[in-house]
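>>> pasted the sequence and its predicted model underneath.
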Amino acid sequence: MTTAQPSAPFALGVFGAGPGASASSGFPGLVRGDRVLDVSGLGTVNALLSDWDASFDRLAELAVTAPERDWLALADLEVRCPVQPRQILQCGANYRKHVVDIVLAERRADVSTTGHNSDVPEHEARAWAEQMMDERARTGSPYVFSGLPSALTGPHDDIVLPTRGTKHDWELELALVIGRPARHLTREHALEYVAGYTICNDVTTRSLVYRQDLKAIGTDWFAAKNAPTFLPTGPYLVPAAFVPDPAALRITLTHNGVVRQDESVSDLLFDIPSILVYLTSVTELRPGDLVLTGSPAGNGMHWGVFLDEGDVLEGTITGLGTQRNTCVREENQNAKDAP
């Protein structure tokens, strides 16, 4: 399958020899345009990330000096999930417009449920919600939860919609790949600990977000977000050196060809340095860890449209490539895999 190429001089990925290749045959590859160089002689992606400064220099050298005969055609390869993180940390409610839309949607739902008409016009309610978000950004901190590496899947793999739960939804996000051990970072130096950037689609089963038996406890992200294949990632790790201003990137997702998300990373309530400062005040980040920064406005809940059999999601972030996933219901997937 062809993939929109990163605009960077090179990127890093994991590849199979072709469609249907065994899991054991995956290899780390240096991506340059539409060609791939097998760099398994340098170790796994995690091994490269464990000494990222030296690895980056070596990859940059190979991108220029490796003989043309050693490069493979990207079109002949299977593009796989480019990372194998020890831990995945995810930011929620971190795009200003997205959270404002949620507040207004809940207000409309309350009016619809209770039958009480609000005396506050829509534009005043929006202004109030925007002011509330500004105050949160000024005085609050990121909202973070953890995900399971077992939810990861490749940028072109099927998303399997489980029979458990309903209203399966998309959330395209910019993700950071950590390149140094990080604890108690400062804003001034936080970005120095990012090895690169990739794309994640944080698929969520909306009906499982709130537990009916434990309403006072709040959200159940474990159940709602961690089904197998619910975190398509990639296609590549684009080195941070080639992304001078991540806030300038644009996140775009289409659902069956219809644009659903289209927003600048600059709409983040808590920017990337703020996220890293907060995370490392709580825990230590290690090379290879994956940090999701949040999803902008335009998910299925906003549109009243959710994922179903045969739906196609295509997600792009400026300069990072494109992922394309087809949805299949779990019962149909099981029938297809049965002997």
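That came in fine, so what should we check first? Residues are numbered from 1 along each chain as shown.
>>> only C-alpha atoms from now on, for both contacts and neighbour counts.
Will do.
>>> residue boundaries of the helices in the stretch 1-150 of the chain?
45-50, 52-65, 96-114, 122-139 (DSSP state H, counting those that start in this stretch).
>>> tell me the most buried of those?
Among those, ranked by average contacts under mean count of other Cα atoms under 10 Å, first place goes to helix 45-50 (a mean of 20).
>>> any idea how far that helix is from the chain center?
Offset of helix 45-50 from its chain centre (Cα atoms, centre = their mean, to the nearest Å): 20 Å.
>>> so for residue 31, which of the helices of the stretch 1-150 of the chain sits nearest?
If you check each of these against residue 31 by Cα to Cα, helix 52-65 wins as the nearest, at 8.3 Å.
>>> what residues does the closest one touch?
Residues from elsewhere that reach helix 52-65 (Cα atoms under 8 Å, 6 or more residues apart in numbering): 10, 30, 32, 48-49, 179-180, 195.
>>> try it against this one:
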Amino acid sequence: MCIGDRVLPLHALHAQALRCGAQWPEAASVLDLLQHWDRNLAVLRALRETVPARHDAELPMERLRVHPPVDLPRQLLCTGANYRKHVVDLTLDMGVGPEGLEGPALRKWAEDMMDERAAHGEPYAFPKLPSAVTGAFDPIVLPATTQKPDWELELAVIIGRRARNVRREDALHYVAGYAIVNDVSARDLIARTDYKMLGTDWLRSKSPPSFMPFGPVLVPACFVPDPQNLRITLKLNGQTMQDESSADMLFDVARQIEYISAHVELWPGDLIATGSPAGNGMHYNRFLREGDVLDSEIEGLGMQRNVCTRSQATKAS
């Protein structure tokens, strides 16, 4: 449990938590707490009011290696092409559209298409492997398989209750909290060129190790008044590349949960990455390189810092 820059391990609060009606084992993880989130959150909030100004077990966060706040989610779902300006910009950057359209006319066509999709379309979601998850301050390891690794800062939703066929108007009641993720992507590996009818290949383009920095904290939903009004900012080597509001989502958090839960069952601790706003490397034609430093922030959810390194070829034993 984090209180400002102080960190209290769960085991130090275990006995007191049990007296308050908590349901977690002595060696509990955050994933354990999420299995009975409504009750355990109430206990955590009660404990927060009674923890003394100094606690024998507390440590400053700066002295710790910060692991993902849920270590690890069992399921990762990502929503693609979910920010209006991002998709419009990519349409212009790639020149995708009706033949003969360019400049302002192409932009108008793309904007109208996005408005139509928001009004009558559906989210586009796909899985990403949990083995891609890493900590908020860990390195991003760029594999030799890609020449176009790209950043995608995103608002993450952490599920707090089993969810299946959830109605949009009820969806936010299934959210335990919010966090920061960076859905790092190998742009040159998304499309299958050997057999184009296969379409996209999310395994190789999205799931290498370290391709999802997550954290540093899970902020309970009760402390995030409006997930559709959060500023999302990413800097590459100090230069601002993404600076947008979650208000630009085509499909809001509730609609994404409704759509995903209609097709799969969500479990406590599962993570939904809700799409990335405008300003990816694809837009700038500038991709991640060894030595790059990414500083990422979402309003009220903390900050990440990740240094990019190149993977070393593994020698055969």
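Yep, it's here. The structure displayed is predicted, hence computed values, not measured ones.
>>> quick one: TM-score?
The TM-score (TM-score structural alignment, normalised by the length of structure 2) is 0.91; 298 aligned residues with a Cα RMSD of 1.6 Å.
>>> nearest to residue 242 of structure 1, of the helices of the stretch 1-150 of structure 1?
Within the helices of the stretch 1-150 of structure 1, the stretch nearest residue 242 of structure 1 is helix 52-65; the backing value is 11.4 Å (Cα to Cα).
>>> now for residue 121 of structure 2, how many residues are close by?
12 (other Cα atoms under 10 Å).
>>> quick one: map it onto structure 1.
Aligned counterpart of residue 121 of structure 2 in structure 1: residue 140 (TM-score structural alignment).
>>> export the helices of the stretch 1-150 of structure 1 as a markdown table, with columns for distance to residue 247 of structure 1.
Formatted as a markdown table, the helices of the stretch 1-150 of structure 1 follow (distance: least, Cα to Cα, whole Å):
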| stretch | distance to residue 247 of structure 1 |
| --- | --- |
| helix 45-50 | 23 |
| helix 52-65 | 23 |
| helix 96-114 | 14 |
| helix 122-139 | 16 |
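>>> still on that earlier bit, the contacts of helix 52-65 of structure 1 in strands, which ones?
30, 32, 195 (DSSP state E).
>>> coming back round to it: quick one, which of the helices of the stretch 1-150 of structure 1 is nearest to residue 225 of structure 1?
Nearest to residue 225 of structure 1 among these is helix 96-114 (18.4 Å), distances taken as Cα to Cα.
>>> got the angle for the closest one vs helix 122-139?
130 degrees (axes from the mean of the first three to the mean of the last three Cα atoms, to 10 degrees).
>>> which helices and strands sit right next to helix 96-114 of structure 1?
Applying 3 or more Cα pairs under 8 Å, 6 or more residues apart in numbering; DSSP states H and E, one finds that helix 96-114 of structure 1 contacts helix 122-139, helix 300-303.
>>> and the shortest one, which stretch of structure 2?
In other words, helix 300-303 of structure 1. With TM-score structural alignment applied, helix 300-303 of structure 1 matches the range 281-284 in structure 2.
>>> also stretch 206-226 of structure 1?
With TM-score structural alignment as the criterion, stretch 206-226 of structure 1 aligns to 187-207.
>>> still on that earlier bit, which of the ones in strands among the contacts of helix 52-65 of structure 1 are buried? Put it as a ChimeraX command.
Entered in ChimeraX, the line below selects the buried ones among these, by 16 or more other Cα atoms under 10 Å:
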select :30,32,195
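>>> which strands and helices sit next to the host helix or strand of residue 334 of structure 1?
According to DSSP states H and E, residue 334 of structure 1 maps onto helix 330-337. Packing partners of helix 330-337 of structure 1 (3+ Cα pairs under 8 Å, 6+ apart): strand 159-161.
>>> what about the strand it packs on, how far off from structure 2?
Once the two models are superposed, strand 159-161 of structure 1 sits on average 0.5 Å from its counterpart in structure 2 (mean Cα distance after the TM-score superposition for structure 1).
>>> now the farthest one out in structure 2, which residue is it?
residue 100 (37.5 Å; Cα atoms, centre = their mean).
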